[in-house]
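# Provided below for reference: sequence and predicted model.
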Amino acid sequence: MSAHAMSHAIPHIRGRIRAGVPLAPLTWFRVGGPAEWLVRPADAEDLVTLLAGLAPGMPLTVLGAASNLIIRDGGLPGVTLRLGGGFAEVVVEADGIVAGAAALDVTVAEHAAAAGLAGLEFLSGIPGSIGGAVAMNAGAYGSEVKDVLDWAEVATPGGVQRLTAGELRLAYRHAALPPGAIVTRARFRARPGDAAPRMAEIRAAREATQPIRARTGGSTFKNPAGQKAWALIDAAGCRGLLRGGAQVSEKHCNFLLNTGTATAAELEALGEEVRARVLDHSGVSLEWEIKRLGVAA
């Protein structure tokens, strides 16, 4: 799309609009093509202006920490939205934390711990940002967002709405956001207590069991009811499986790795091969937890 055409498809905002921005450096896998347009609104009001003024049919992709995401090699058409510093504020209250959507989950957990608040330690084990954590009801180490969320604010073309946890109908890796709504901030309940010991346990467990220093996207597949995805993958003989530069982790086989030269296509194809082998071995059809977005090269 030309700059002239863009001016009619994307409204003028106070934030930044850039064309053809490489997205691979922003993702944890370090793969994928460019954004046709990368947009960073200045604040929630600016985001509402963007949503209200986008041309009908304009593709819109929200990019958070990009930790649980494969962007395909052809990149993302239309507008890729990335919330920046204006959405990263963390405010400590007497019995909870209010955090912007761009704040990292671990940062929120650390703020709570420093303030003598407990109950949010599990966030330190989730490699993502608050917006994504709310949108998918992220969970780890025995807790989920639904256990501690009071409310979330979301931007829509009509303005900003505040929705309670009940209104979001949080379920396993799901929140019932209004169509086209984007999380801008959220409030989490906490209680007085020493969070340091639990956070140390979580840190040690992640170090021991997950390839956290590799180019990975976290848990690849959702756990089927009553079962563990990693165990099904292991039983199907997929631990260490390779396809080009993509590999099933030897350390935790529900993690895919970019060993250094992988393409998005190789990672996605490896995931589909794992799904096929698990289905053949156990009859269970694994469901992707990692999002796969964009167009093939």
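Alright, I've got the coordinates.

# going forward, measure contacts between C-alpha atoms and count neighbours the same way
Will do.

# my read: residue 285 touches residue 273, true?
No - the pair formed by residue 285 and residue 273 falls short of the contact definition of CA atoms under 8 Å, at 11.7 Å.

# using the three-state scheme, assign residue 257.
For residue 257, the assignment made with DSSP: H, G, I helix; E, B strand; the rest coil gives strand.

# give me every residue that touches it.
Listed by CA atoms under 8 Å, 6 or more residues apart in numbering, the contact set of residue 257 reads 29, 214, 215, 216, 217, 246, 247, 248, 249, 267.

# what do you get for residue 10?
50, 53, 54, 55.

# now, of those, which are buried?
Among the contacts of residue 10, those classed as buried by 16 or more other CA atoms under 10 Å are 50, 53, 54.

# okay, now the one to match up with it:
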Amino acid sequence: MWRGLVQLSGRVGERPGQAGRYATERRSAITPQRGKRLGRSRFHFGQAGSQRGEGGAVSASEVDLGGLRGEIRRNEPMSAHNSWRAGGRADRYVRPADIQDLCDLLQRLPNDEPLLWVGLGSNLLVRDGGFAGTVIATQGVNAIEQVDHDRFRIEAGAACNKVARVTAKAGCVGAEFLAGIPGTMGGALAMNAGAFGGETWPLVSAVETIDRDGKIHRRDANAFRFGYRHVEGPMQAGFVACELTVPKGDTEAAQTTIRALLARRNATQPTGLPSCGSVFRNPEGDHAARLIEAAGLKGRCRGAACVSEKHANFIINTARVEDEAHANDIEDLVIEVRDTVLARFGVELRPEVRIVGERA
């Protein structure tokens, strides 16, 4: 899952066990109302944000960003802003102070400026050659507000684990699984992030999106379709906030569930080492970790990048110093794992991680 305020994916997979506007089959994206099936797409590493336009466009370096209240940095090392602790530099890194600051930023940037939206960077790798564009970090867009007894307005930069704690403390039950997602609500919305059997979009009643002109649009959740790690809906630049409906329940039980989920995560995942979380989505009827382990890839390394011995769907960065950590090694290992599983079992694993930028 990539976390933060993100571009909508444009594809949908499946949503288990839901009625109404949700798909009713475990591995299907059909709803009676829409009567349309969208299958799983092929594996690819996508480039984030908009592509550069042809000649005549205004360079972002020529744009005056004076007056913005957030942080602005040039030639920023993205290894400091992703959980793999590896990767190249970004031409420009901006952390807006709040939603209005974000709107002001987008209104000033050229429409063809490549953008990379980043939350906690827990599902992101920037190649060693860097990102030739503007990184927009969303940690300042992070308000959480209880607007009714069971409704919460959550901004895109709010950490998922904080959302779980706030809703549980308010006596609401159903968002505890968010404690197991090491990212922000923007990324959770963009890919229908899930953990421990829970998923984001069943809780969503409305969203706010932002376009490349810095305008905010509010939309009901039924304007979108979602499935397993996919969301499809009206295309804007990204999600800026959402409204979650979390039913009232037992506060103590919810907090106990959160503690149990975190203990389970710590027991089964290499949480103390730099990683992006799960690298691949689970294929239909199976688990990526099982296939990777069955292919004999546990412990396989490329440079400092290694397939975790604790959980085979994690690739960890074992470098002791930053200069030893190379995004190329991580990407090469991701590709090796994918190709080996495909050759052994005929199953093509699809990544959850976004790999962007240029190879060095």
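Received the coordinates, thanks. Remember, it's a predicted structure, so these values are computed and weren't measured experimentally.

# just put the buried ones among the contacts of residue 10 of structure 1 in a markdown table and tack on secondary structure and distance to residue 210 of structure 1.
Below are those laid out as a markdown table (DSSP: H, G, I helix; E, B strand; the rest coil; distance: CA to CA, whole Å):
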| residue | secondary structure | distance to residue 210 of structure 1 |
| --- | --- | --- |
| 50 | helix | 38 |
| 53 | helix | 43 |
| 54 | coil | 40 |
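
# turn those into JSON lines, including distance to residue 82 of structure 1.
Written out in JSON lines, the entries for these read as follows (distance: CA to CA, whole Å):
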{"residue": "50", "distance to residue 82 of structure 1": "12"}
{"residue": "53", "distance to residue 82 of structure 1": "17"}
{"residue": "54", "distance to residue 82 of structure 1": "16"}
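
# which of the residues you listed lies closest to residue 128 of structure 1?
The shortest separation between residue 128 of structure 1 and any of those is 24.0 Å, and it belongs to residue 50 (by CA to CA).

# which residues are in contact with the aligned partner of the closest one in structure 2?
Residue correspondence, TM-score structural alignment: residue 50 of structure 1 in this structure matches residue 105 in structure 2. With contact set as CA under 8 Å, 6+ apart, residue 105 of structure 2 has these partners: 65, 68, 96, 214.

# pick the one among those residues closest to residue 180 of structure 2.
Closest to residue 180 of structure 2 out of these is residue 96 (26.3 Å), distances taken as CA to CA.

# corresponding residue for the closest one in structure 1?
Residue 96 of structure 2 maps onto residue 41 in structure 1, with residues paired by TM-score structural alignment.

# check residue 149 of structure 2 too.
Match for residue 149 of structure 2 (TM-score structural alignment): residue 94.

# that match: neighbouring residues, count only.
Close neighbours of residue 94 of structure 1, defined as other CA atoms under 10 Å, add up to 12.

# swap in residue 225 of structure 1?
7.

# that one pairs with which position in structure 2?
Counting by TM-score structural alignment, residue 225 of structure 1 corresponds to residue 284 in structure 2.

# quick one: secondary structure of its match?
On the basis of three-state DSSP, residue 284 of structure 2 is classed as coil.

# distance of it from residue 202 of structure 2?
Using CA to CA, to the nearest Å, one gets 21 Å for the distance from residue 284 of structure 2 to residue 202 of structure 2.

# next one: residue 105 of structure 2
As for residue 105 of structure 2, its distance to residue 202 of structure 2 is 32 Å (criterion: CA to CA).

# how about the helices in the stretch 151-300 of structure 2?
With DSSP state H, counting those that start in this stretch applied, the stretch 151-300 of structure 2 shows helices at 160-169, 185-191, 251-268, 288-294, listed in chain order.

# distance between the second one and the chain's centre?
The gap between where helix 185-191 of structure 2 is centred and where its chain is centred comes out at 6 Å by CA atoms, centre = their mean, to the nearest Å.

# next: the third one.
How far helix 251-268 of structure 2 lies from its chain's middle: 22 Å, per CA atoms, centre = their mean.

# buried sites along it?
Residues 251, 254, 255, 257, 258, 261, 262, 265 are the ones in helix 251-268 of structure 2 that count as buried (16+ other CA under 10 Å).

# does anything pack onto it? Which helices or strands?
In this structure, helix 251-268 of structure 2 makes packing contacts with helix 160-169, judged by 3 or more CA pairs under 8 Å, 6 or more residues apart in numbering; DSSP states H and E.

# over to the second one?
Identification of packing neighbours for helix 185-191 of structure 2 by 3+ CA pairs under 8 Å, 6+ apart yields strand 151-155, strand 230-232, strand 238-245.

# can we see that at 7 Å?
The criterion is 3 or more CA pairs under 7 Å, 6 or more residues apart in numbering; DSSP states H and E, and the helices and strands that helix 185-191 of structure 2 contacts are strand 230-232.

# neighbours around the residue nearest to residue 188 of structure 1 when sequence neighbours are not counted, how many?
The shortest distance from residue 188 of structure 1 to any residue other than its chain neighbours is 4.6 Å, reached at residue 149 (CA to CA, 6 or more residues apart in numbering). Residues contacting residue 149 of structure 1 under the criterion other CA under 10 Å number 21.

# now which residue in structure 2 aligns to residue 149 of structure 1?
With the correspondence set by TM-score structural alignment, residue 149 of structure 1 lines up against residue 204 in structure 2.

# ok, that match - contacts?
221, 242, 243, 244, 245 (CA atoms under 7 Å, 6 or more residues apart in numbering).

# wait, which of the residues you listed is closest to residue 92 of structure 2?
Within the contacts of residue 204 of structure 2, distances to residue 92 of structure 2 taken as CA to CA reach their minimum at residue 242, with 27.2 Å.

# any idea how far residue 269 of structure 2 lies from residue 296 of structure 2?
Between residue 269 of structure 2 and residue 296 of structure 2 the distance, using CA to CA, works out to 18 Å.

# with neighbour numbers in mind, choose between these two.
Residue environment comparison for residue 269 of structure 2 versus residue 296 gives the larger neighbour count to residue 269, 18 against 13, counting by other CA under 10 Å.

# grab the nearest non-local neighbour of whichever residue in structure 1 pairs up with residue 158 of structure 2.
Using TM-score structural alignment, the partner of residue 158 of structure 2 in structure 1 is residue 103. For residue 103 of structure 1, ignoring the flanking residues on the chain, the nearest one in space by CA to CA, 6+ apart is residue 88 at 4.2 Å.
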